[in-house]
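J.: Fold the stuff below for me.
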Amino acid sequence: MDHDAVLALYDRQMRRDAPADGPGARVERVGGVVRQTAGDHGWNGVLWSGLDATTADAAITEQVRHFASRGCEFEWKLYGHDRPFDLADRLLAAGLVPEPAETLLVAPTDGVAAESAHGRADGRRDGPELPTGVEFHRVTDAAGVDLLARVHEEAFGTDSSRLRAQLLAQLTAGPDGLVAVVAMAGDVPVSSSRLELPPGRRDFAGLWGGGTVPRWRGRGLYRASVAHRARIAAERGYRYLQVDAMPSSRPILERLGFTALSTTTPYVHRPGAPGPH
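T.: This next block holds a predicted model:
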């Protein structure tokens, strides 16, 4: 995989020319910034910027004002290769707060799907084996969203009300761009994950939200969910899988053939936070 070529393709398709990620969301280019405005329940933030030392501060101030006027929290998604080199310091000065950095990992979809089909002692080529009694279930309605949200809250320790509203809106608008999956141990949800399939002639499918409740970790559920989603993405014709990986999932993904393209750090501005100074 040509690192520079794939990174340039990712920047163009998934950032500079990004589609809106849900109903009611609007993506627009304003000067040197591409942003999404989605209201209370969607993701609001900056997807891409082409700035330099002379334009960065004014662009940051404009985004703070834009989202503050709507009472929205927003995220500036800063990548390790973005410019100017001190953009992180400028965001801090404008009142944005960094959250933990993640690694942007990418892999050819066919390669992950093929790799995931190996490793069964009995020779079957149906991917990593789920623990006995566990099955994947596709989320298609509000009841499934509630199960996924339960896993998300227990796995990550965060409130899932915004995620629940966003997924319901996406499923209502049309299921083609989203595959959400819950792993069920009988009638108990133990793991969940999502696959986002951007519309149009795009090459990247996104793996999001892979989480397992604490008592079920270490049994291969995350790897199995990657394999499951890789096969779906391959069937849909997406060339690459991309993940914003946390340190806990990065080693698993790298063993499946994922390569680091960059880093990404969310810089978040909340309503009422200090403005630029």
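
J.: CA only for contacts and neighbour counts going forward, please
T.: Fine.

J.: so residue 181 sits right up against residue 189, yeah?
T.: No: with contacts counted by Cα atoms under 8 Å, residue 181 stays clear of residue 189, the gap being 10.2 Å.

J.: Give the intersection of the neighbour lists for the two.
T.: The contact sets of residue 181 and residue 189 overlap at residue 148 (Cα atoms under 8 Å, 6 or more residues apart in numbering).

J.: where do the helices sit along this structure?
T.: If DSSP state H is used as the criterion, the helices of the chain fall at 3-10, 56-68, 87-93, 109-115, 142-156, 161-173, 221-236, 250-255.

J.: Against residue 107, how distant is residue 242?
T.: Counting by Cα to Cα, to the nearest Å, the gap between residue 242 and residue 107 amounts to 7 Å.

J.: And residue 218, by the same measure?
T.: According to Cα to Cα, residue 218 stands 23 Å off from residue 107.

J.: more neighbours, those two?
T.: Neighbours were tallied for residue 218 and for residue 107 using other Cα atoms under 10 Å; the higher tally belongs to residue 107 (23 against 10).

J.: So the more buried one is in contact with residue 261, correct?
T.: No: using Cα under 8 Å, residue 107 makes no contact with residue 261, being 9.9 Å away.

J.: For residue 47, give me its contacts.
T.: Under the criterion of Cα under 8 Å, 6+ apart, the neighbours of residue 47 are 15, 16, 18, 33, 34, 35, 36, 76, 77.

J.: Now do the second one against residue 63, distance only.
T.: This means residue 16. From residue 16 over to residue 63 (counting by Cα to Cα), the distance is 16 Å.

J.: same check, this time on residue 254
T.: Distance of residue 254 to residue 63, given as Cα to Cα: 35 Å.

J.: And the residue nearest to residue 24 when sequence neighbours are not counted, how far from residue 3?
T.: Of all residues not flanking residue 24 in the chain, residue 38 sits nearest, at 6.2 Å (Cα to Cα, 6 or more residues apart in numbering). Using Cα to Cα, we find residue 38 at a distance of 32 Å from residue 3.

J.: Which one of those two is surrounded by more residues?
T.: residue 38 (20 against 13).

J.: quick one, what contacts that one?
T.: Contact partners of residue 38, counting by Cα under 8 Å, 6+ apart, are 24, 25, 26, 44.

J.: same check, this time on residue 50
T.: Residues touching residue 50, when contacts are defined by Cα under 8 Å, 6+ apart, comprise 32, 33, 82, 83.

J.: How about residue 79?
T.: When the contact criterion is Cα under 8 Å, 6+ apart, the partners of residue 79 are 262, 263, 264, 265.

J.: so what's the third one up against?
T.: If I follow you right, that is residue 264. If a contact means Cα under 8 Å, 6+ apart, then residue 264 has 77, 78, 79, 80, 101, 102, 103, 104, 244 as its contacts.

J.: Let's see this one next, to set against the first:
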Amino acid sequence: MNLLSLMDENLAVHQSYLQALHPAMLVRRDPELLLVDCGLDCDTLNYVSLARLDAEEAPLRIENAIEHFRHVGRRFSWWLGPQDRPAELPELLEAAGLTNTETETAMAVDLRVLPALQLPEGLKIERVRSMSQLEDFARVLASLWMPPDEQLIAFYRLTAHELLKDDCPLRLYVGYWQREPVSTAELCLAGEGVGLYNVATLEAYRGRGFASALTLYPLLEGRASGHRFGVLQAAEDGLHIYQRLGFHALGIYREYQPPR
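T.: I've put the predicted structure just below:
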């Protein structure tokens, strides 16, 4: 099992599934590149990724992708993973004017080794199945930015019809403490693996074990659904949470963005 390939394919579903189903959004994928434009000015939801580029053609493909977003006037992020090609892709992106803004650790776990869940007192975790829950999810996630990212909230409203279907491969979760939404997580089911994304906790409620619970709960549901492996991209401040659950590092993902 190539866990990096599993991670890339899971990331592609996370990045493009909803956008591919919405008539006002754009997904272009070929064997060499994935480009996703959600129609909103949000670099959290507009992507270029899965580069498998020929070295000679790479500069032109990079410029064409950048020009798309320049033309429509929307921000985007270029995700560069351990299996992306050519090897000099970081230098080519920088030469095209993009800057490495974030670095995350690619991690995986065999879901069979996960510990049992012990919820922090007063925390209740619910899978998102209604518009009110979806609104709670979006607002907690948007609060990671200051001011809160209203484009992110708009995206979840636009894609609610698909997200709330039982067979949607993207499962969203909200953690409630004393009936207040305080934490989020997303589980993406694709192939033999599940991907964990959008783990967030309101600043005032951090340090109480909520993020750990919102990490473990969806992964256990993924295991119960018959999946074998869990994958994610971890920011530095979350590494200790995932290592305690049995995750191990596979490599590095980098995000590149144009100047604001």
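
J.: Post the TM-score for the overlay when you can.
T.: The TM-score (TM-score structural alignment, normalised by the length of the second structure) is 0.83; 251 aligned residues with a Cα RMSD of 2.7 Å.

J.: picking that back up, among the contacts of residue 79 of the first structure, which ones are buried?
T.: Listed as buried from these are 262, 263, 264, 265; burial here means 16 or more other Cα atoms under 10 Å.

J.: re the thing from before, distance to residue 174 of the first structure for the contacts of residue 264 of the first structure - can I get that in TSV?
T.: Below are the contacts of residue 264 of the first structure laid out as TSV (distance: Cα to Cα, whole Å):
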residue	distance to residue 174 of the first structure
77	26
78	30
79	30
80	34
101	32
102	30
103	30
104	27
244	25
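
J.: Which members of the residues you listed are positioned in strands?
T.: Counting by DSSP state E, the contacts of residue 264 of the first structure place 77, 78, 79, 102, 103, 104, 244 in strands.

J.: could you dump the helices of the first structure to a markdown table with distance to residue 204 of the first structure?
T.: Converted to a markdown table, these look like this (distance: least, Cα to Cα, whole Å):
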| stretch | distance to residue 204 of the first structure |
| --- | --- |
| helix 3-10 | 8 |
| helix 56-68 | 27 |
| helix 87-93 | 26 |
| helix 109-115 | 9 |
| helix 142-156 | 23 |
| helix 161-173 | 19 |
| helix 221-236 | 9 |
| helix 250-255 | 16 |
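
J.: Identify whichever of those helices lies nearest to residue 214 of the first structure.
T.: Nearest to residue 214 of the first structure, of all those, is helix 142-156, at 6.4 Å by Cα to Cα.

J.: To what extent does that closest one diverge from the second structure after superposition?
T.: When the second structure is superposed, helix 142-156 of the first structure averages 3.0 Å from its matched positions, counting by mean Cα distance after the TM-score superposition for the first structure.

J.: And that helix, what's buried?
T.: 144, 145, 146, 147, 148, 149, 150, 151, 152, 154, 155.

J.: Out of the residues you listed, the closest to residue 249 of the first structure would be?
T.: residue 155 (13.2 Å).

J.: count of residues packed around the equivalent of residue 178 of the second structure over in the first structure?
T.: When the two structures are superposed using TM-score structural alignment, residue 178 of the second structure falls opposite residue 186 in the first structure. Using other Cα under 10 Å, residue 186 of the first structure has 10 other residues around it.

J.: Dump the buried residues of helix 142-156 of the first structure into a markdown table; add distance to residue 162 of the first structure as well.
T.: Below are the buried residues of helix 142-156 of the first structure laid out as a markdown table (distance: Cα to Cα, whole Å):
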| residue | distance to residue 162 of the first structure |
| --- | --- |
| 144 | 15 |
| 145 | 12 |
| 146 | 12 |
| 147 | 15 |
| 148 | 13 |
| 149 | 10 |
| 150 | 13 |
| 151 | 14 |
| 152 | 11 |
| 154 | 15 |
| 155 | 16 |
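
J.: For the most centrally placed residue in the second structure, list the residues it contacts.
T.: Closest residue to the average C-alpha location of the second structure: residue 197 at 4.3 Å, with Cα atoms, centre = their mean. Contacts for residue 197 of the second structure (Cα under 8 Å, 6+ apart) come out as 185, 186, 187, 188, 232, 233.

J.: that older thread, with distance to residue 140 of the first structure as added columns, please give the contacts of residue 50 of the first structure in TSV.
T.: What follows is the contacts of residue 50 of the first structure, written out as TSV (distance: Cα to Cα, whole Å):
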residue	distance to residue 140 of the first structure
32	38
33	35
82	37
83	41
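
J.: tell me which of these is nearest to residue 165 of the first structure?
T.: Lowest distance from residue 165 of the first structure to the contacts of residue 50 of the first structure (Cα to Cα) belongs to residue 33, with 26.9 Å.

J.: What about that closest one, how many residues nearby?
T.: 20.

J.: Isn't it up against residue 46?
T.: Yes: under the criterion of Cα under 8 Å, residue 33 of the first structure makes contact with residue 46 at 6.9 Å.

J.: give the contact list for the counterpart of residue 157 of the second structure in the first structure.
T.: Counting by TM-score structural alignment, residue 157 of the second structure corresponds to residue 168 in the first structure. When contacts are counted by Cα under 8 Å, 6+ apart, residue 168 of the first structure is found next to 141, 142, 145.

J.: which one of the residues you listed sits closest to residue 236 of the first structure?
T.: Of the contacts of residue 168 of the first structure, the one sitting nearest to residue 236 of the first structure (Cα to Cα) turns out to be residue 141, at 21.8 Å.

J.: and that closest one, how many neighbours does it have?
T.: Using other Cα under 10 Å, residue 141 of the first structure has 12 other residues around it.

J.: now do residue 39 of the second structure
T.: 19.

J.: Test my guess that it contacts residue 20.
T.: No: the pair formed by residue 39 of the second structure and residue 20 falls short of the contact definition of Cα under 8 Å, at 11.6 Å.

J.: Give me the common contacts of these two.
T.: What both residue 39 of the second structure and residue 20 touch, as defined by Cα under 8 Å, 6+ apart, is the set residue 26.
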